[in-house]
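Novice: Build me a model from this:
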Amino acid sequence: MSTRFLSDEQLERLRSFPDIGREELIKYFTLTSREHAFLDAPGRGPEARLGLAVQLCTLPWLGYIPDDLQEIPQAALVRLAGQMAVFPGMLEQYARATKKRPQTRSDHLKLVMKYLTWKNPSPGSIQWKELEQFLLDRAMEHDTPSLLFQQAAEHLISAQVVRPGVVTLMELVTAARSAAGALTTQRVEHLADAADASGSGPAAGA
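Specialist: Here you go, the predicted structure:
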């Protein structure tokens, strides 16, 4: 069973920022006073504050953080920058700085996850096992890989778990489909054996 069920275009879209509607803009990109306090930590410059804010608002919205923060919809960036009284162009400075020092992005993501109480799944973790079980349960209901992927992404957001990479999640979907197929076969064989044992199978009328 192939793990590649999404096109290159779909893969790219799932790694990037989508367009944003007005309701999402207000829901996810409106900072609370508590969030302002979190962002305004002593010693944090305007570019770091804005970069951190983009990640803070994006994670609950998408369930992941795109690699290129500068691709954020302009409306979201302007809204955030306006609330923080910083120049939107500070995000470009943040991107340049974190490209030179990637550890800053990693550190900021950890800060955001801790603040939002989100988890980062790793193979064998509770979150990983719960995702595998969720996918198996859904795969027992239907065998549409793209829908399974979408359902998994929605489940992860509701569980406040960062979405794994797109390829990794496709592999998990494929594994769940294979497991569901094997489990269904076992159940059918068990029912057939039970029917034969009770004398209600085809042999009973021979």
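
Novice: CA only for contacts and neighbour counts going forward, please
Specialist: Noted.

Novice: Does the nearest residue to R138 once chain neighbours are set aside belong to a helix, a strand or coil?
Specialist: Spatially, and ignoring its direct neighbours in sequence, R138 is nearest to L148 (6.9 Å; Cα to Cα, 6 or more residues apart in numbering). Assigned with DSSP: H, G, I helix; E, B strand; the rest coil, L148 falls in the helix class.

Novice: Kindly tell me how buried L148 is, as a neighbour count.
Specialist: L148 has 24 neighbours, counted by other Cα atoms under 10 Å.

Novice: so who does it touch?
Specialist: 135, 138-139, 173 (Cα atoms under 8 Å, 6 or more residues apart in numbering).

Novice: And it, how far from R177?
Specialist: For L148, the distance to R177 (Cα to Cα, to the nearest Å) stands at 9 Å.

Novice: what do these two both touch?
Specialist: A139.

Novice: Pull out the buried positions in the longest helix seen in the chain.
Specialist: Across the chain, the longest stretch assigned as helix under DSSP state H is helix 166-197. Neighbour-count burial for helix 166-197, counted by 16 or more other Cα atoms under 10 Å, picks out 166, 169-181.

Novice: what does stretch 27-47 give?
Specialist: If you call a residue buried by 16+ other Cα under 10 Å, then stretch 27-47 has these buried ones: 28-29, 31, 38-40, 46-47.

Novice: Let me have the residues you listed in JSON lines, adding distance to K110 and secondary structure as columns.
Specialist: Compiled in JSON lines, the buried residues of stretch 27-47 are given as follows (distance: Cα to Cα, whole Å; DSSP: H, G, I helix; E, B strand; the rest coil):
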{"residue": "Y28", "distance to K110": "19", "secondary structure": "helix"}
{"residue": "F29", "distance to K110": "19", "secondary structure": "coil"}
{"residue": "L31", "distance to K110": "19", "secondary structure": "coil"}
{"residue": "F38", "distance to K110": "13", "secondary structure": "helix"}
{"residue": "L39", "distance to K110": "14", "secondary structure": "helix"}
{"residue": "D40", "distance to K110": "17", "secondary structure": "coil"}
{"residue": "P46", "distance to K110": "19", "secondary structure": "helix"}
{"residue": "E47", "distance to K110": "18", "secondary structure": "helix"}
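
Novice: this one as well, want them side by side:
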Amino acid sequence: MYARVRELLTPEERLQYLQIPPDLGEWELGTYFTFTQHDLEIIQQRRRNYNRLGFAVQLCVLRYLGWTLSEIKEVPVHVLRYIAKQINADVGSFVSYGEREATKYEHLDEIRKEYGYQTFTLSEYRSLCKYLFSHAMANGNPLHLIQLALEDLRKRKIILPLMATIERAVWETRKRTEEKIFKLLNSSLTELQIAKLDRVITTMPESSKTYLAWLREIPGTSSPDSFLKVIEKLEYIRDLQLQADTKGIHPNRLRQLSKIGSRYEPHSFRRFNDPKKYAILVAYLLELIQDLTDMAFEIHDRQIMILLSKGRKAQEEIQKQNGKSINEKVVHFADLGAALIKARSEGIDPFVALDAVMPWDQIVASVEEAKRLARPVDYDYLDLLEKKFYALRKYTPTLLKS
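Specialist: A predicted model of the protein is given here:
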């Protein structure tokens, strides 16, 4: 039970870390499986063909994976060929390597001394946990932490221990960071706030759903009523007056806790111990405040966009309906303008010139009709939205207040 709890990988995932990919690319081959002149001199000190190849493979496996050859089930054939070609060895001889188990350990010891590799000890375990702690405070994803652990040990030329040891180090580090985060989030909670948090996962009066389920409900359509529902939830959370100390917690870790909280049902929360239950609830509700605020503004933006769209359509409809009349007015005033220009150039009475084009009474009537047809100088359509104000009035006072 103790070991099983600390296993973070499936057998298939664990195998991925403990094997050389069959489709290993040229870059990896060139970086980890190509020997320097110094390497070749060390390798050629082996007398037998299979010992030279085995020694070379051990060196490459350590460089690439960080584990010893004993931990690796199989070396791909094309990788063996690549190594064998460099040292003029027969690929088939590799099967004979390791028949004497002591040879592999002797070679490993030589590699350790020659290339500065170190054995993983209790001291290294503690050092690894310390290294992982700061990273786990920012990101508690186990796969991310396992990858960081492997990279750190390889960089420091520490021969990797059993994968179970790496998993246990990550498990214990995550547990320590969670305890610290839970403690920070719980430290500022009062008894009244704790009571209110307990109420969040209880059933609402005259309803079969809990307050938590109600808070998670997303309004269907964008409407004033939807806005008011969002604000009602926002005010409910604000009433909890959560003043959690989040200064020592990385924002990314808070988001991870919030995602966890968004997945758990109320009955799951009831099974948690108090520090974990309240910490996850606080992280989730604090994130939900931001989400609900964003949702409220999104609904408001959509309402404004809908109104503006209606205004544009109304103006376009007016233009369609009055197109003929507007065109008549343009023709009339073009003729009148031409008459005035001619009157000035020829020095005749402008009123006589105008009367020749259109009787004065008709000119007055045309001007009045033009005023009714005219739109604002900047061709705006906000005046057409005046009757739509009642729709905004349903929720805008709440928007400004909240």
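
Novice: What value does the TM-score take for this pair?
Specialist: TM-score of the superposed chains, computed with TM-score structural alignment, normalised by the length of the first structure, equals 0.82; 186 aligned residues with a Cα RMSD of 2.1 Å.

Novice: Stretch 168-176 of the first structure vs the second structure, average offset?
Specialist: For stretch 168-176 of the first structure, the mean deviation from the second structure after alignment is 0.6 Å (mean Cα distance after the TM-score superposition for the first structure).

Novice: Spatially central residue in the first structure, please.
Specialist: By Cα atoms, centre = their mean, the first structure has its centre lying nearest to R163, at 2.6 Å.

Novice: That one matches what in the second structure?
Specialist: Per TM-score structural alignment, the equivalent position to R163 of the first structure in the second structure is L160.

Novice: Isn't that match up against Y117?
Specialist: No - counting by Cα atoms under 8 Å, L160 of the second structure stays clear of Y117, with 10.2 Å between them.

Novice: about what we covered before: now check the residue nearest to R138 of the first structure against the second structure: what is it aligned to?
Specialist: In the second structure, L148 of the first structure lands on L145 (TM-score structural alignment).

Novice: Look up how far V75 of the second structure lies from that match.
Specialist: Noted for L145 of the second structure: a distance of 26 Å to V75 of the second structure, by Cα to Cα.

Novice: could you say which helix or strand contains G323 of the second structure?
Specialist: Element membership for G323 of the second structure, per DSSP states H and E: helix 274-346.

Novice: which residues in the first structure does that helix align to?
Specialist: With TM-score structural alignment applied, helix 274-346 of the second structure matches no range in the first structure.

Novice: now do stretch 47-66 of the second structure
Specialist: Going by TM-score structural alignment: stretch 47-66 of the second structure matches residues 44-63.

Novice: what about the match of R163 of the first structure, is that helix, strand or coil?
Specialist: coil.

Novice: Excluding chain neighbours, give the residue nearest to it in space.
Specialist: Distances taken as Cα to Cα, 6+ apart place W67 nearest to L160 of the second structure, at 5.0 Å, with adjacent residues excluded.

Novice: re the thing from before, on contacts alone, who are the packing partners of the helix holding G323 of the second structure?
Specialist: When contacts are defined as 3 or more Cα pairs under 8 Å, 6 or more residues apart in numbering; DSSP states H and E, helix 274-346 of the second structure sits against helix 163-187, helix 191-200, helix 224-239, helix 251-263, helix 350-357, helix 360-373.

Novice: Single out the most deeply packed of these.
Specialist: For these, the largest average neighbour count (mean count of other Cα atoms under 10 Å) is found in helix 163-187, namely a mean of 20.

Novice: now the longest helix of the first structure, how far from the chain's geometric center?
Specialist: Relative to its parent chain, helix 166-197 of the first structure has a centroid offset of 25 Å by Cα atoms, centre = their mean, to the nearest Å.

Novice: One more: stretch 99-111 of the first structure?
Specialist: Averaged C-alpha coordinates place stretch 99-111 of the first structure at 19 Å from its chain's average position (Cα atoms, centre = their mean).

Novice: Can you pull out the residues in contact with it?
Specialist: Applying Cα under 8 Å, 6+ apart, the contact partners of stretch 99-111 of the first structure are 52, 55, 98.

Novice: For E130 of the first structure, state which of those residues is nearest.
Specialist: Q55 (25.0 Å; Cα to Cα).

Novice: Go ahead and confirm that closest one touches V112.
Specialist: Yes - taking contacts as Cα under 8 Å, Q55 of the first structure lies within contact range of V112: 7.1 Å.

Novice: Contacts only, for G54 of the second structure.
Specialist: Contacts of G54 of the second structure (Cα under 8 Å, 6+ apart): 94, 97-98, 104.

Novice: which SSE is it in?
Specialist: helix 49-64.

Novice: Mean distance between that helix and the first structure after superposition?
Specialist: Looks like 0.8 Å for helix 49-64 of the second structure (mean Cα distance after the TM-score superposition for the first structure).

Novice: What residues of that helix count as buried?
Specialist: Result for helix 49-64 of the second structure [16+ other Cα under 10 Å]: buried residues 49-63.

Novice: and these, which two are the farthest apart?
Specialist: With Cα to Cα as the measure, no two of those lie farther apart than N49 and R63, at 21.6 Å.

Novice: do you know how far the match of R163 of the first structure is from Y64 of the second structure?
Specialist: According to Cα to Cα, L160 of the second structure stands 11 Å off from Y64 of the second structure.

Novice: Dump the helices and strands packed on helix 274-346 of the second structure into a markdown table; add distance to I326 of the second structure as well.
Specialist: A markdown table is the format used below for these (distance: least, Cα to Cα, whole Å):
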| stretch | distance to I326 of the second structure |
| --- | --- |
| helix 163-187 | 68 |
| helix 191-200 | 63 |
| helix 224-239 | 38 |
| helix 251-263 | 59 |
| helix 350-357 | 18 |
| helix 360-373 | 7 |
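
Novice: Nearest to E328 of the second structure, out of those?
Specialist: For these, the distance to E328 of the second structure is smallest for helix 360-373, at 9.4 Å, taking Cα to Cα.
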